[in-house]
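S.K.: next input, structure requested:
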Amino acid sequence: MPLKVQKVALWSGEIEDKPGTLAKVLEPFAQAKVDLQVVLVERNPAKANFGVVYLGPVKGKKATEAAKSVGFSEVSTPVVLRIEGQNKPGLGHLMTNALAEAGINLSFVKASVLGNKFVAFFAFDNDADAKKASRILSTLKLPRG
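M.R.: Here you go, the predicted model:
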């Protein structure tokens, strides 16, 4: 079974690094019944006491209003691909090695396994690298068993 690869349009904003700020950011999305599929949060090493949130998808009027109400905007970088499929030992190496052999650099990777399935978010510095990576990952020959 091939990997499912799709581009994810992210919205982003800055938050204070203190208890409750992420909950406040997510509240308007919950109230609008927006089904966020990805929420990535990390501290900003360049700015003490602040973090950055990436989330998506933000589609439709209610979702867009929720995002704007917390000061978020759509970002052009990083360009993120959502990859999902059957989990197999060594698959992370197989995917990242295929990209390395193609000369594609990753901005970040977030991945998780649940049961026998995995989902990963691979980020790239530009759309050209993401498109090339999407082609490579979509056609990657996966190990059997």
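S.K.: CA atoms for contacts and neighbours, from now on please.
M.R.: Noted.
S.K.: ok, the most centrally placed residue in the chain - contacts?
M.R.: The C-alpha lying nearest the average C-alpha coordinate of the chain belongs to Phe121 (Cα atoms, centre = their mean; 4.3 Å). By Cα atoms under 8 Å, 6 or more residues apart in numbering, Phe121 lies in contact with Val80, Leu81, Arg82, Ile83, Phe108, Val109, Lys110, Ala111.
S.K.: structure for this one too, so we can compare:
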Amino acid sequence: MELITERVEVWAAGIEDKPGSLANVLTGLREAGADLNFILARREPDQAGKSVVYVTPLNGDAELEAAATLGFNVTTRVHSIRVEGENQSGIAAALALKLAAAGINLRGFSAAVLGSRFVLYVGLDSDEDAAKAMTVLKQA
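M.R.: Coordinates of the predicted model:
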């Protein structure tokens, strides 16, 4: 199976848990020219009234300046890999098994299929785990 694997920087911002908060930060990034490949937003389970949004990629001075103004910072706790390839039944399970067999503990795992392709984002705890995961995925 041919996979495209790459390390990616994921950016995070805290937002209010109320209507329009997510739309406001995404609009700010769009106006700066961001063409996002991944967005994940969720409530903070231990902080009432707070949510967090994760995005990637952010490139160039205008996007980075807008991101900083909107409260985004590159995540340093989550080390992320983007994987893309031809979709096939069970591909997520197969890749998760390969990572598990290599002793890699996953911090996060998000996948979607569009047409005949899948995209997967894997979150890991350290640079070392990310490097090991890249090696495993490139051999898949």
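S.K.: hmm, back to that, so where does the residue nearest to the centre of structure 1 fall, helix or strand?
M.R.: strand 117-124 (DSSP states H and E).
S.K.: elements contacting the very next helix or strand once past that strand?
M.R.: Where DSSP H and E defines the elements, the next helix or strand beyond strand 117-124 of structure 1 is helix 127-138. Applying 3 or more Cα pairs under 8 Å, 6 or more residues apart in numbering; DSSP states H and E, we find helix 127-138 of structure 1 packed against strand 4-8, strand 79-86, helix 91-101.
S.K.: the same query, at a cut-off of 10 Å, please.
M.R.: Taking 3 or more Cα pairs under 10 Å, 6 or more residues apart in numbering; DSSP states H and E as contact, the helices and strands that helix 127-138 of structure 1 lies on are strand 4-8, strand 79-86, helix 91-101, strand 117-124.
S.K.: is Glu16 of structure 1 in contact with Val52, as I believe?
M.R.: Yes - with contact defined as Cα atoms under 10 Å, Glu16 of structure 1 reaches Val52; the gap is 8.6 Å.
S.K.: where's Val113 of structure 2 relative to Ala62 of structure 2, distance?
M.R.: If you measure Val113 of structure 2 against Ala62 of structure 2 using Cα to Cα, to the nearest Å, the figure is 31 Å.
S.K.: with Thr5 of structure 2 instead?
M.R.: According to Cα to Cα, Thr5 of structure 2 stands 27 Å off from Ala62 of structure 2.
S.K.: if you count what's nearby, which of the two comes out ahead?
M.R.: For Thr5 of structure 2 and Ala62, the more surrounded residue by other Cα atoms under 10 Å is Thr5, and the numbers stand at 19 against 15.
S.K.: circling back to that earlier point, which neighbours do Glu16 and Val52 of structure 1 share?
M.R.: Listed as contacting both Glu16 of structure 1 and Val52 by Cα atoms under 10 Å, 6 or more residues apart in numbering are Leu22, Arg43, Asn44.
S.K.: ok, the counterpart of the second one in structure 2 - contacts?
M.R.: If you follow Arg43 of structure 1 across to structure 2 using TM-score structural alignment, you land on Arg43. The contact partners of Arg43 of structure 2, taken as Cα under 10 Å, 6+ apart, are Gly14, Ile15, Glu16, Asp17, Gly49, Lys50, Ser51, Val52, Val53.
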